[in-house]
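A.B. asks: any chance you can model this:
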Amino acid sequence: MSRGLTFTRLADLAHPIGTGMPRWPGDPPVTFLEVACREEDGYDLRAFAMGEHGGTHVNAPLSFLPGGADVRAAAPWPLLLPLAVLDLRGRAAADPGAHCAPDDVLAWEAAHGRVPRGCLFVCNTGWHHLWREPERFMGVQWGALRAGPGDAPPMVFPSFTPDAVHLLVHERGAAGIGIDTHGVDAPDDAEFLCNRMALAAGAVVVECLAGLDGLPPTGAHALLAPLPLCGGTGAPVAVTAFIP
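C.D. replies: Reported below is the predicted structural model:
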């Protein structure tokens, strides 16, 4: 509020954390364990466990870069950033492997002006609507269509291209990139180039965003507050949008 931020409504851009939610292959599932109950202890208490990159989360440089900062040192949290939202839903509906490429960023600028310096640039692919269908969210069924005989089906979902990330963080000065799929990188990019490029430039990376449909292309702000995990390679993050 000290910046004179005004808004008419708030929106939660993080998915609820629960068992059965989509997760990267090999990541641990979300588990809950009853530790105390009111009948015996006078209060209810559960322990829970999940991967640091589960649910709506930020990635820390430590996850991809030698000597990188952990999640606590990655940014001056909580972080308030202007939001720029690219609507990729139409193309992603026709092609589950659609990419946000430099031409998409330039087309966005032709319609809405130059990408604001210091913004969080987010792709709305519509994938957040598949959150309750983990196999569809991870694109396993589309991968099965592309797999050869006897091959394990790869994952297929929309993402950024490294060239688009370079344009955003190096040429436009974006402070972060985000997407509503499980990765800013294409799932077949074993080098995670988009993550590496953004994090090496000091930008924030947010994945598995929710609730993007109600956001305007410009004018909103996002407040990001991850769990301050000591040594965290990433962390679940609360993301609140302030919408004018």
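
A.B. asks: C-alpha only now, for contacts and for neighbours.
C.D. replies: Noted.

A.B. asks: so where does Ala93 fall, helix or strand?
C.D. replies: Using DSSP states H and E, Ala93 sits within helix 89-94.

A.B. asks: what is the subsequent helix or strand relative to that helix?
C.D. replies: Sequence-wise, the next helix or strand downstream of helix 89-94 (DSSP H and E) is strand 99-100.

A.B. asks: other SSEs contacting the next helix or strand along the chain from that next one?
C.D. replies: The element immediately downstream of strand 99-100 (helix or strand, assigned by DSSP H and E) is helix 102-112. When contacts are defined as 3 or more C-alpha pairs under 8 Å, 6 or more residues apart in numbering; DSSP states H and E, helix 102-112 sits against helix 162-166.

A.B. asks: work out the gap between the helix it packs on and the centre of the chain.
C.D. replies: Between the centre of helix 162-166 and the centre of its chain there are 16 Å (C-alpha atoms, centre = their mean, to the nearest Å).

A.B. asks: how about that helix: buried residues?
C.D. replies: Pro162, Ala164, Val165, His166 (16 or more other C-alpha atoms under 10 Å).

A.B. asks: and which of those residues is nearest Ala92?
C.D. replies: Ala164 (16.5 Å; C-alpha to C-alpha).

A.B. asks: now the second one, please; I'll put the structures next to each other:
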Amino acid sequence: MKMVFIPLFTCIALSCITSDISAGILEKVMDGKASIIDLTYPLNEKNAHWPVGAYEPFKYEVIASLRKDKVFSGKYSTPEHLGTHIDAPNHFEPNQSSVDQIPFEQLVGPAIVINIQEKVKRNQDYTLSAEDILHWEKEHGTIPHGAIVLLYTGWSKRWDNNEQYKNMDNCNRMHFPGYSKEAALFLIQQREIKGIGIDTLSGDCGMCSDFQVHHIINGAGKYILENVANLDKLPPKGIILILAPIKIEGGSGGQCRMWALLSE
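C.D. replies: I've put the predicted structure just below:
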């Protein structure tokens, strides 16, 4: 892990968090010794996009070059929900916050990582259960109030191969892991989380066409982080997550830069 200097905005962000974990990280930030992991995939035309509806691939075009125009510039087009991105609460529920309305304090907080990759190896449609969460807590302690829960499924190993990442069968149904309805309800009702994240295309499993997890999480005014990178590099806890989503007025989500600051 690379040791880097963390800018002032990070210090301000951490000052909004009062946990012992954040205090330890803040001390390292002030000493210029914090460890940081970028959880964001670069945007490019190879990024997997949702295979139904009007979703299109990311497109980038150079509109000015240094050689010809003495300045380099480009333009791009992309669905909101492509690459490493955030699903705002209004993505699936009316009368909820759009991406530009998510308050700053909700975009910074303690994070935990639940690893289910061994179960996914046995069942590619596996969904995180409430029992899985309790098993994690038995080993690592209760999920802190206001946490962001990240689910590592191992699916990110397929990121560079769109066909394997979407994993569609002959009936055009995708197959990949996700959260269960029960897990989503438990996290909202019993743990009062800020949001959830996952290293797949969706918080719901690939076969879950009713999107119950989205309705539960978004319906509670919370967000979902999708296509999160480098979760395999994070410990189960001792993490502060910083999110910087694009600010689209009225948007249902958008590309989001994500950093994990580690306390160890």
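
A.B. asks: on that earlier part again, tell me the residues of structure 2 aligned with the helix holding Ala93 of structure 1.
C.D. replies: Mapping helix 89-94 of structure 1 onto structure 2 (TM-score structural alignment) gives residues 117-122.

A.B. asks: what lies in contact with the matching stretch?
C.D. replies: Tyr126, Tyr152, Thr153, Gly154, Trp155, Pro177 (C-alpha atoms under 8 Å, 6 or more residues apart in numbering).

A.B. asks: quick one: map the third one onto structure 1.
C.D. replies: Looking back up the chat, that one is Thr153 of structure 2. With TM-score structural alignment as the criterion, Thr153 of structure 2 matches Thr125.

A.B. asks: so what's the residue count around that match?
C.D. replies: Neighbour count for Thr125 of structure 1, taken as other C-alpha atoms under 10 Å: 27.

A.B. asks: next, the residue of structure 1 most remote from its centre: secondary structure please.
C.D. replies: Most distant from the centre of structure 1: Glu40, at 40.5 Å, with distances by C-alpha atoms, centre = their mean. Here Glu40 of structure 1 is recorded as helix under DSSP: H, G, I helix; E, B strand; the rest coil.

A.B. asks: what does it align to in structure 2?
C.D. replies: With TM-score structural alignment as the criterion, the equivalent of Glu40 of structure 1 in structure 2 is Lys68.

A.B. asks: that match and Glu61 of structure 2, how far apart?
C.D. replies: As for Lys68 of structure 2, its distance to Glu61 of structure 2 is 15 Å (criterion: C-alpha to C-alpha, to the nearest Å).

A.B. asks: Val115 of structure 1 against Ala175, yeah?
C.D. replies: No. Applying C-alpha atoms under 8 Å as the test, Val115 of structure 1 and Ala175 come out as separate, 10.8 Å apart.

A.B. asks: ok so, going back, ok, average deviation of the match of helix 89-94 of structure 1 from structure 1?
C.D. replies: In the superposition with structure 1, the average deviation recorded for stretch 117-122 of structure 2 is 1.3 Å (mean C-alpha distance after the TM-score superposition for structure 1).

A.B. asks: chain center to that stretch, what's the gap?
C.D. replies: 20 Å.

A.B. asks: now do stretch 57-76 of structure 1
C.D. replies: How far stretch 57-76 of structure 1 lies from its chain's middle: 15 Å, per C-alpha atoms, centre = their mean.

A.B. asks: if I pick the counterpart of Asn218 of structure 2 in structure 1, what's in contact with it?
C.D. replies: Under the alignment by TM-score structural alignment, Asn218 of structure 2 pairs with Leu199 in structure 1. Going by C-alpha under 8 Å, 6+ apart, Leu199 of structure 1 touches Ala60, Pro61, Val205.

A.B. asks: show me the contacts for Val113 of structure 2.
C.D. replies: Going by C-alpha under 8 Å, 6+ apart, Val113 of structure 2 touches Val149, Leu150, Leu151, Tyr152, Leu231, Leu234, Pro235, Pro236, Lys237.

A.B. asks: and those, which of them are buried?
C.D. replies: Among these, the ones that count as buried by 16+ other C-alpha under 10 Å are Val149, Leu150, Leu151, Tyr152, Leu231, Leu234, Pro235, Pro236, Lys237.
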